[in-house]
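Asks: sequence and predicted structure below; questions after.
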Amino acid sequence: MPAHQTKTLPVAGATLHYEIWGSGPLIVIIPGGPQDAGVFAGLADQLSDRYTVLSFDPRGNSRTMTDTQPGDLDVDVIADDVAALIAANGGGPAFIFGTSGGAQIGLNLAARYPTKVSVLIAHEPPSMMLLADPEPALAGDRALHETYRRDGVEAAMGQFLAENGLDGTPDCDMPPKVAETFGRIGGNFEYWFAHGMLPLSTYRPDVEALRNGAPRIVVAIGTGSVGQPIEAMSQAVADQLGIKSTAFPGDHMGFESDVDGFAAAMTYAFLEDRHD
């Protein structure tokens, strides 16, 4: 198998762009928010000596084409797309890694397609609806959406990064491939603020289904996210499922800032049952 392949998959209402690295048991990476498959190239390279790593551009983002103008993001539909990708690449069950909004989609997939999933790592899901009092977090997202509507994408991006303790400053010396990915992601923020952020944030995971008959779930929280709003939202998922959260390297973008450590943490989490 070539080290890296780019493919497409026709599904209902869209043609998905996806990428594959390496060979071995299948890992599917579900991007979060405005991300696409290219964001995970470094992580995939680290894992590709022992796994087949697949990631994709969700509807509304980058190179996936939809038959009509995409409307508000539908978590069920994106999870259906992931199930179709698994079916087209061996049928599963697959290891699943979802980050941020992609973790919300991973939780939906695990609840609705349990036989497609071997283990799910839900990395920092923004599951505000599982908080004891979600209203403050909801108010924050509504305010961010209003900033986008009133002042545009750049103002909303600045507000989002500041509120979540993230640094959005681009590296002026980034390699051409990384710069290309960075440019694509920048173009996805319009859709995410307009149609993706609120549906992903207000999605309530089906806790009952996830407790009964779902695959093993790892709720991963970055050591650099302690004290940030995402920590409480992610911990709420673990609490509702009755499991302990797992510390992962870095912050919300730990898969980029500490690729080696993150790949090692993923590998251990996927194979945890073998260590018991």
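Replies: Right, received. Where do you want to start?
Asks: for the rest of this, base every contact and every neighbour count on C-alpha atoms.
Replies: Noted.
Asks: could I get the full set of strands for the stretch 1-150 of the chain?
Replies: Secondary structure of the stretch 1-150 of the chain (DSSP state E, counting those that start in this stretch): strands at 4-11, 14-22, 26-30, 52-56, 65-66, 94-99, 117-123.
Asks: so what secondary structure elements neighbour the second one?
Replies: Spelled out, it's strand 14-22. Secondary-structure packing of strand 14-22 (3 or more CA pairs under 8 Å, 6 or more residues apart in numbering; DSSP states H and E): strand 4-11, helix 41-47, strand 52-56, strand 65-66.
Asks: out of the ones you listed, nearest to residue 105?
Replies: strand 52-56 (13.1 Å; CA to CA).
Asks: what packs against the closest one?
Replies: Short answer (3+ CA pairs under 8 Å, 6+ apart): strand 52-56 packs on strand 14-22, strand 26-30.
Asks: name the surrounding residues that touch that strand.
Replies: With contact meaning CA atoms under 8 Å, 6 or more residues apart in numbering, strand 52-56 is reached by 16-31, 36-37, 40, 44, 47.
Asks: comparison target, given below:
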Amino acid sequence: MSRTQSGVIARTLEVPDANLYYELRGAGPLIVLVGAPMDAESFAPAADLLATDHTVLTTDPRGHRNSTLDNPHQDSTPELRADDLARLITRVDSGPAVVFGSSGGAVTALALAQSHPDTVSTVIAHEPPINALIADRDTHRAATEDLVATYAAGDVLGAWRKFFTTANIPMPEPVLVQMFGPDREPQQLADERYWFAHEIRGTTTWEPDIVALRDIPARLVIGIGADSAGQFCDRTSRALAAAIEVTPTRFPGGHTGFLDDPATFVIRLREILDIP
């Protein structure tokens, strides 16, 4: 299925266990922008800016928004999401691609580099939240189990408070209530439930293959937000960069810099990719 709206081509791709929604903009070399749980809409402003001289692919990750699962209780793992991306890149037939992944999407991008290295030319992993390489990994995993259990027990705001505490991201209570209170769209609530129940564990506990990441022919960039100092993803990104022996690359903003100020973020992304 496909439809075109305002220069955006929206399509779906059926895979063995899911139906994947993706969007294409522009023309030229392929850049993929991906998150988890962040969906295609989250990357739309940045995608529009890049589409002036590139084909830009964005997607709803499996289990979220328009990417539906045959089994809605199936867990989302980085390996499954990497397979999804490989299929999408192959379908678009414009690879190998530059892949920018943020947060859980950064973990997806790393898994893609490991399992499908032929599909990528450059992988930018922006703040991957993997705890495998930090000294207090067991403490973090216990905290994740606690916040998942808190959410499952029905304390939504309590779970989000624990999440931001674990991530070491300041979140004022009025903002938290505004963002995660009960008066939200049903789709947003459904995506949230899926993320807590079926995605956050597999993403944060993913074990990177350090030897494979060191040896991939593609360029590998580990990105960290300039405003993320001391946060969980700052620590995990620095640990990964040290393990694969690359220098972290600074991006403007914090964990969601691509969304908060897409124009400034894309300027930096173009610099890193040496795109005029």
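Replies: Looks like it arrived, so ask away. Predicted model, so just to flag it, every value in this text is computed and none were measured.
Asks: most tightly packed of the helices and strands packed on strand 52-56 of structure 1?
Replies: With neighbours defined by mean count of other CA atoms under 10 Å, none of these is more surrounded on average than strand 26-30, at a mean of 26.
Asks: now that strand: which residue numbers in structure 2?
Replies: Alignment of strand 26-30 of structure 1 against structure 2: residues 30-34, by TM-score structural alignment.
Asks: can I get the strands of the stretch 1-150 of structure 1 in JSON lines with distance to residue 262 of structure 1?
Replies: Output for the strands of the stretch 1-150 of structure 1, formatted as JSON lines (distance: least, CA to CA, whole Å):
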{"stretch": "strand 4-11", "distance to residue 262 of structure 1": "20"}
{"stretch": "strand 14-22", "distance to residue 262 of structure 1": "17"}
{"stretch": "strand 26-30", "distance to residue 262 of structure 1": "13"}
{"stretch": "strand 52-56", "distance to residue 262 of structure 1": "14"}
{"stretch": "strand 65-66", "distance to residue 262 of structure 1": "31"}
{"stretch": "strand 94-99", "distance to residue 262 of structure 1": "12"}
{"stretch": "strand 117-123", "distance to residue 262 of structure 1": "11"}
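Asks: between these, which one is nearest to residue 253 of structure 1?
Replies: Across these, closest to residue 253 of structure 1 is strand 94-99 (CA to CA), at 8.8 Å.
Asks: how big's the offset between the closest one and structure 2?
Replies: For strand 94-99 of structure 1, the mean distance to aligned residues of structure 2 following superposition is 0.4 Å (mean CA distance after the TM-score superposition for structure 1).
Asks: return the set of buried residues in stretch 199-208 of structure 2.
Replies: Within stretch 199-208 of structure 2, the residues that count as buried by 16 or more other CA atoms under 10 Å are 199-206, 208.
Asks: let's have the residues you listed in JSON lines, adding secondary structure.
Replies: Output for the buried residues of stretch 199-208 of structure 2, formatted as JSON lines (DSSP: H, G, I helix; E, B strand; the rest coil):
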{"residue": "199", "secondary structure": "coil"}
{"residue": "200", "secondary structure": "helix"}
{"residue": "201", "secondary structure": "helix"}
{"residue": "202", "secondary structure": "helix"}
{"residue": "203", "secondary structure": "helix"}
{"residue": "204", "secondary structure": "helix"}
{"residue": "205", "secondary structure": "coil"}
{"residue": "206", "secondary structure": "coil"}
{"residue": "208", "secondary structure": "coil"}
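Asks: the residues you listed into a markdown table, with extra columns for distance to residue 73 of structure 2?
Replies: Shown next, in a markdown table, are those (distance: CA to CA, whole Å):
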| residue | distance to residue 73 of structure 2 |
| --- | --- |
| 199 | 10 |
| 200 | 14 |
| 201 | 14 |
| 202 | 14 |
| 203 | 16 |
| 204 | 19 |
| 205 | 19 |
| 206 | 19 |
| 208 | 25 |
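Asks: show me where structure 1 has its helices.
Replies: 41-47, 75-88, 101-112, 135-151, 153-163, 176-191, 197-202, 207-211, 229-241, 254-257, 259-270, 272-275 (DSSP state H).
Asks: who's in contact with stretch 141-152 of structure 2?
Replies: 131, 156, 158-160, 162-163, 166, 196-197, 201, 205.
Asks: neighbour-wise, which one of the residues you listed leads?
Replies: residue 131 (25 neighbours; other CA atoms under 10 Å).
Asks: how about the nearest residue to that one, chain neighbours excluded?
Replies: residue 137 (5.3 Å; CA to CA, 6 or more residues apart in numbering).
Asks: any chance of TSV for the helices and strands packed on strand 52-56 of structure 1, columns distance to residue 73 of structure 1?
Replies: Converted to TSV, those look like this (distance: least, CA to CA, whole Å):
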stretch	distance to residue 73 of structure 1
strand 14-22	13
strand 26-30	14
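Asks: so which of those comes closest to residue 121 of structure 1?
Replies: strand 26-30 (9.6 Å).
Asks: how big is the offset of the closest one relative to structure 2?
Replies: So strand 26-30 of structure 1 averages 1.1 Å relative to structure 2 (mean CA distance after the TM-score superposition for structure 1).
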